[in-house]
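Student: From the sequence below, what's the structure:
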Amino acid sequence: MRMPLRWLADYTDLAPGTTGADVAASLVAVGIEEEDLHGGDISGPLVVGRVLEFDEQVQKNGKPIRYCVVDVGQNGQMLTEGKHQEIVCGATNFAVGDLVVVVLPGATLPGDFHISARKTYGRVSNGMICAEDEIGLGTDHEGIIVLSRLLGAEAAAALTPGDDAIALLGLGEETIEANVTPDRGYCFSVRGLAREYWHAQGSPAGGFRDPALLDVPAANDAGFPVRLTDERPIDGADGCDRYVARVVRGIDPTRPSPGWMQQRLTQMGMRPISLAVDVTNYVMLAVGQPLHAFDVAKLSGPVVVRRARSGESLTTLDDVKRVLSPDDLLITDGGEHLLALAGVMGGASSEVDDATTDVLVEAAHFDPTSVARTSRRHKLVTEASKRFERGVDPQLAPAAAQLAVDLLVEHGGGTVDPGVTDVDRTSPRGAYLLDVTEPGRIVGVDYPRDRVVEILRDLGCGVEESGAGTDATHVLVTPPSWRPDLVDGPDYAEEVARIDGYHRIPSVTPTPVGGQGLTHGQKTRRVVADALAGAGLTEVLTYPFVAEGLADDLMLPAGDDRRHAVRVANPLNEERPLLRTTVLASLVDALRRNVSRGHKDVALFELGLVFRPGGELGRAPIPSVLERPSAETLEQLYAAVPAQPRRAALLATGLAERAGWWGPGRAADWSDAVAAVQAVATALAVELVVANDPGHAPWHPGRCARLTLADGTLVGHAGELHPKVLAALDLPARTVAAEFDVDVLIAASAEPVQAQPFSSFPPAMTDIALLVGSDVAAADVATALRAGAGESLESVVLFDVYEGEHVEAGHRSLAYRLTFRAADRTLTTDEVNGFRDAAVAAAAAATGAVQR
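Tutor: Down below sits the predicted model:
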């Protein structure tokens, strides 16, 4: 929301020499964030110019450039010895004869941008034809400013080349731009910001002049007929609970808006259009009440406010035909002819135009929720909808309509109908019994009772000190109509602290208490992340929302528990309404995005929660905020929350080892995924058993490892993804992946690791080759060898697998290196041979292995 200093001075007192920075600082002191400062930073010649001719040429890069001759009046004669200015311009939205804004050499634009004559595109440009954003007038950079479009044809016709554009556009005056939070909708007006500035100055008596304090005639039966018929209130609230209509007849449609009004609209970032439209916009900016002007000649019946019917459509003022929802609130003519989307935008069929002489001014109060939903449904955010959805003062409509009527009569030459329509269904705000010690208790500052009451009255609250329930510490407080956010004690406590001054609240550094350090689970998660990063993977964080068809892309079986996903009631993206049941489901998006942007060798991992409902979840109740939820309610809430185990997943594609002068590179394969999980287990001192798993999606059936603890508890899977999965997900061929349960590893590593004494005696190594069936897992053979070899066995390592000549079909040869070591002596050859034979015998008994 913008606010020029001179407009602010109309409503409150400004000390001599007050700058925009001073005002912005005062607003920040009462919680209104400064967004920017505009104007006041332009110096030098900024003038009106007329385009006399131009030569347009297309450059090698395809960009059209115009070499213009511009009449800039006396300024140009002084600078160029009577010659018109030659200016190079890249915009094409103007024609010969248009009046434009020209900045001449020697001027300085916002951002300390100095203008000088310089050579560009092969010619000298003596200045620049300006766009809105270049002079701080707005943010538009699509083309340069054409004054007949900005100010209107009649206003532009009164200008001559050489006129001062700084004064014309109000650029010499500072304009403050504030960031208004959703709970302070009343600050979407100069009136609201002026009130806040007045508070920041200590709320001096008589220092605030409310523009809405007007004598407004009472409603009568002679007004324009209006009916409010909301058949489907939203959340129990009528879509429109107040509608004021006033009619002004005999307006001269040729009269332009006064120059001061056009300038203020321009300073606020709005374009002057016509008198009727400019008046409604000006009043909205002044007091915060959106208005709409209808052409009375285009109305054939009473105004009827109702909800849309199925199949109805409306072409709005932006020339877009919008198919309406039954929840959209409409302004209609007699109930049938659609005039406007209530609180959002008017319809094209009833807009005022160059022939309009009789105007109906609408000032209404619409339900914030209804307007917000309509605005989002149609992706149509307007100045009106921004104010209505934040809450407009329901008592403001009559005064705003009167302001508009007075301006139309004064500047349009019309007369006001004696009839006044005011359909009022609003309800007065109830009083709240406030404990005046509560602000001090919440904030930690001692606020005397008199100070609390004074602040509340300055805010516009009604304060009764002798009503029912009042005593030495309690008063009845009725919030002002423009503050729907004031509901209970904490709200009033915040206001007291804000107006009294945040700087009065002492900053006390809290003394930290001794902590217990990280939990075992937190330490384990850090070890897991460190181990995966040490293995060369990069950690990423992805959103846990996935598409419905992803389970099919991953080729998950019909009965797989990973297909049972929780659906989000209000998803951020309608295309991703489900919560992930596997971390890989969201990690594939990150890998695909990196590959699509040219990264060939990518290795990613993520630690995160998955959501496993395990069947039907109960429906969560909405507990009351007035009391603690009952045990039954808490049980229902917990029953509605899915299990959320913590998992880690990794994906890798491309080269695991890069090529270079040292030799050829190596592509990532299934063994890298297994090794990464084994590195995690080693870092946690947890033993993993690796075995083939031929049927676990989404992995390749011949290249998938099942990872378990020694007791058989499943940890996860690792290997190469199925080719059909890679094709469905648009991932590179031979991409490898792993996913494992971090919670299982946390539990397995909970017991402290007992350090083993190191033997100083030499190891004894022996190799064996065993012939086994092709369906026998190497891990099963290693387990049997370990079980039979005895306590002196230090390690078992598979170092060769052979299938081919001299090996029976359907079999393979597995070569293991057994390392033995005793703690108290050097082992003899006979002892080692005995251990080896016992290990081979155990493997033969368990797997049918035959020593070669």
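
Student: going forward, measure contacts and count neighbours with C-alpha atoms only.
Tutor: OK.

Student: How far off centre is the strand or helix carrying Ala245?
Tutor: For Ala245, the element it lies in under DSSP states H and E is strand 240-249. For strand 240-249, the gap between its own C-alpha mean and the chain's C-alpha mean amounts to 37 Å (C-alpha atoms, centre = their mean, to the nearest Å).

Student: Next SSE downstream of that strand?
Tutor: Sequence order places helix 259-267 as the next helix or strand after strand 240-249, per DSSP H and E.

Student: Show me the contact partners of the strand holding Ala245.
Tutor: By C-alpha atoms under 8 Å, 6 or more residues apart in numbering, the surrounding residues in contact with strand 240-249 are 223-224, 226, 228, 230, 305, 357-367, 394, 397-398, 401, 405, 408-409, 414-417, 419-426.

Student: Just the ones in strands from those residues, please.
Tutor: Among the contacts of strand 240-249, the members falling in strands are 226, 228, 305, 359-366, 415-416, 421-424 (criterion: DSSP state E).

Student: longest strand of this protein?
Tutor: Secondary structure of the chain per DSSP E: the longest strand is strand 46-58.

Student: which outside residues touch the following helix or strand past it?
Tutor: Past strand 46-58, further along toward the C-terminus, the next helix or strand under DSSP H and E is strand 64-71. Applying C-alpha under 8 Å, 6+ apart, the set of residues contacting strand 64-71 from outside is 49-59, 84-92, 161-162.

Student: Sequence B follows; please return its structure for comparison with A:
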Amino acid sequence: MPLVVTEWLADHVELPTDLTAEQLAAALVKVGLEEEAVHAAKVTGPLVVGRVLAQTPEPQKNGKTINWCLVDVGPEHNATQIKGVDPADIPAGGARGIICGAHNFGVGDLVVVALPGTVLPGPFPIAARKTYGHVSDGMICSTAELGLGDGGHGIIVVPRDLGIEDAVPGQDAIALLGLGDEVLEINVTPDRGYAFSYRGVAREFSHSTGAAFTDRALVSDLPAATADGFAVEVDDAAPIHGVVGCDRFVTRIVRDLDPTAPTPSWMKRRLEASGMRSISLAVDVTNYVMLDLGQPLHAYDLDKVAAPVVVRRATPGERLTTLDDVDRALDSEDLLITDSPDGRASRVLGLAGVMGGASSEVSEATTAVLVEAAHFDPITVARTARRHRLPSEAAKRFERGVDPRLPAVAAQRVVDLLVEHGGGTADPAVGDLDATTAPAPITFPVGLATRVAGVEYPREQVVGILEQIGCTVAPGPTADEVVVTPPTWRPDLTERVALVEEIVRIAGYDQIPSVVPAAPGGRGLTAGQRVRRSVARALAEAGLVETLSYPFIGDAELDALGLPADDARRTAVRLANPLADDRPLMRTSLLATLVETARRNVARGLPDVAVFEVGLVTLPTAASPAAPQLPVGVRPSADELEALAAAVPAQPRHVAAVLTGRSDLAGWWGTGRTADWADALELARLVAERAGVAVAVEPATDVMPWHPGRCAALVVDGGDADERIIGYAGELHPKVVERTGLPKRSVAFELDLTALEDAASGEPVAATPVSAFPAAKEDFAFVVDDAVPAETVRAAVVTGAGDLLEDVSLFDVFTGEQLGEGRKSLAYSVRLRAADRTLTADEVRAAREAIVAAATEAGATLRA
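Tutor: Down below sits the predicted model:
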């Protein structure tokens, strides 16, 4: 986000002398530039200029030599007594004794001194302290210690490093260095790229407050292009999305530069306060003009570039080492700056609008500079920057749209600064390849803003605001319309509603009344909403925690679940522009993302996890039609909308849960109990119960990601078996547990909640009358083969008991030698009751016999 230095902003717009960063932020918020942060002053306390009066080198045992210095820091701060120093050796005006380990200064030099009480960036408070046998009463500062750079130049010598010859001891160095200024960081929306410059922010401050604004980009005396300008060609025979990648390219040349010329201190201070590191004069000047006006520029070493420069797309196999020393493989969509030295094959000089190459960069030996100021296609630059993960300052501006009138103005400004501060000479040759077009005019109904915003905007106010933001307004085809031509720095103003937004923004969002719409009459929650809320509440009451996860997965997540290659869940919608390259697919199973949530909790020291999620999955089929490309700017036809709807894949709502570790915690009451497949199955049945759907349980032996012997399929009663399965519950497969990093014997379930909602009757649940008559309780133990599901026997019991059955539950499963190999005993507790009478012994006996008969028919034998 851009950083705004108030002192620099004042070059463009009149500011109150007492303007604070908070006041500036409040003014900019009114016109839509939100405050991101206010960065406090870098240094506080007594930071002053000092003159070195004496410097005594003192070698140390560790091989290091330190300097014991007497420094005049002004009458207000000098001391007349210094511990360990003969009073006769102290100047009449006093001084401070300071230890310094640097050696790039000497007696008589003016330096920057942090006195006790100063707080340097870090924060690093300064205090008098005893060191190397002396009391150091302050610190002589370098650029790094003041937060002004990397400290490569050592101690700051004011005349040499800052170019200030008239500084005096005791002078406030905070004001001298601009270290006491607060810096405002603002948030700029993608359509307001002009606000990435001081020119743009100043304009917005003027709109907000009415302060006088001077557009420093409106320069009329620029030199015209000459025939001998540095040759540039644009070869973009296959433009992306029908737009040529470069429609303007200005070149200027500055010769006889002093390669040792330093960047002026005021420029370096402004750059660093705005978040940019000072590098060299030529580079700093291009960065300074970019921040000031909004036009990215690039400086080439003229001796390393051969004419003509050709702007073209990359070809297969080309590579480029960019200024950050990274060797990059180029893509055919990348727009390049190239040349052909000595008639050799084309050489890549840089990624257009993103970053230059190392082969032509300005160095310490550069004496002639070729200045590039161009206008590139925003989409091309944006795609290149993202493709190579290079969010450079230039790319941030180009991808949001740069004023096509700026290149010549910015190039001239760079030339002027290099001549002034680098001792160079401006070459009269000027290159300007210009194929830009004027912004398209918009026919605008004057009353449209009033109709959209609900606020009365008179014609004079509408026209005035449009002219204020830089538009040209002319009479329209009717009395109620005007023809508006947007300014070149606002490429986002392409349609009527954009102009409405500008009118509302400048007039003030606070003028729009807050009217709460009347709530229409309704019937409350839908049946599906009630089911979803009931299910989520039931699982939460059962001790599970609801979570949300992003619905994006990759092949790795599907591989971790062990899904076969022909599994339908392998067919997924692929995103054209995924948030992460390794997760380009829409999930087809909730467990694909929920297991990662559980794993992360386990990895962070929480072994007992019980989480669930209710969310959508996307289930395309191989026969799903492709989505049509609908027109932009006009309403699609009914057929087009129908085709679009047909292309949308099914998106049912699922519910899933994962349990690891203990379901009943350990304590003084016992060792607790580990969650097993039965817990997952019971939770799945709870979901079906809350949905109001009766489900049956069947064994499932070959369904990933579940254990082949500890998994159950839940089916809805009735219909074809293949269509009745609405989910699975059980223990996860050991290999799945290993791949996903979950504890052993972790369990899970996943159900199609949409299918449950569809299977529900939709009728209100009627309360069952409570019988006042006593119940008859009977227990049965049936012996069956191991392969017979307990649910089969239970269903037989229900059928045999008939209308008298109130409840049946399995309370014991037994295996042993007395039953025989491959046999098991299932014990059920049955409660019988009539609503209108006390059951007789004959009725109970008949019900018992019917239950035994039904179980026998199902393959069970009553155990004696």
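
Student: Could you quantify their similarity as a TM-score?
Tutor: Overall, the chain-to-chain superposition scores 0.90 on the TM-score scale (TM-score structural alignment, normalised by the length of structure 1); 829 aligned residues with a C-alpha RMSD of 3.4 Å.

Student: Just the buried residues of the contacts of strand 64-71 of structure 1.
Tutor: In terms of neighbour count (16 or more other C-alpha atoms under 10 Å), the buried residues within those are 49-54, 84-89, 91, 161-162.

Student: how far does stretch 391-402 of structure 2 sit from the chain's center?
Tutor: From the chain centre to the centre of stretch 391-402 of structure 2 is a distance of 17 Å (C-alpha atoms, centre = their mean).

Student: How is the residue sitting nearest the centre point of structure 2 assigned, secondary-structure-wise?
Tutor: Per C-alpha atoms, centre = their mean, the C-alpha nearest to the average position across structure 2 is that of Leu579, at 9.0 Å. When the structure is split into helix, strand and coil by DSSP: H, G, I helix; E, B strand; the rest coil, Leu579 of structure 2 lands in coil.

Student: Aligned to it, what sits in structure 1?
Tutor: Under the alignment defined by TM-score structural alignment, Leu579 of structure 2 is paired with Leu572 of structure 1.

Student: Likewise for Pro445 of structure 2?
Tutor: For Pro445 of structure 2, the equivalent position in structure 1 is taken to be Asp435, counting by TM-score structural alignment.

Student: Let me see the contact set for its match.
Tutor: Residues touching Asp435 of structure 1, when contacts are defined by C-alpha under 8 Å, 6+ apart, comprise Thr473, His474, Val475, Gly489.

Student: Quick one, which of those are buried?
Tutor: Applying the neighbour count, that is 16+ other C-alpha under 10 Å, the buried entries in the contacts of Asp435 of structure 1 are His474, Val475, Gly489.

Student: My read is that the last one contacts Leu434, right?
Tutor: Yes: counting by C-alpha atoms under 8 Å, Gly489 of structure 1 does reach Leu434; the two are 6.2 Å apart.

Student: Tell me, how many residues neighbour Ala497 of structure 1?
Tutor: Here the number of neighbours of Ala497 of structure 1 (other C-alpha atoms under 10 Å) works out to 23.

Student: Return the member of the buried ones among the contacts of strand 64-71 of structure 1 nearest to Ala681 of structure 1.
Tutor: Of all these, the one sitting nearest Ala681 of structure 1 is Ala91; the distance, using C-alpha to C-alpha, is 64.2 Å.

Student: If we ignore the residues flanking it in sequence, what's nearest the counterpart of Arg457 of structure 1 in structure 2?
Tutor: In structure 2, the residue equivalent to Arg457 of structure 1 is Glu467, according to TM-score structural alignment. Spatial nearest neighbour of Glu467 of structure 2, chain neighbours left out: Val473 (6.7 Å); criterion: C-alpha to C-alpha, 6 or more residues apart in numbering.
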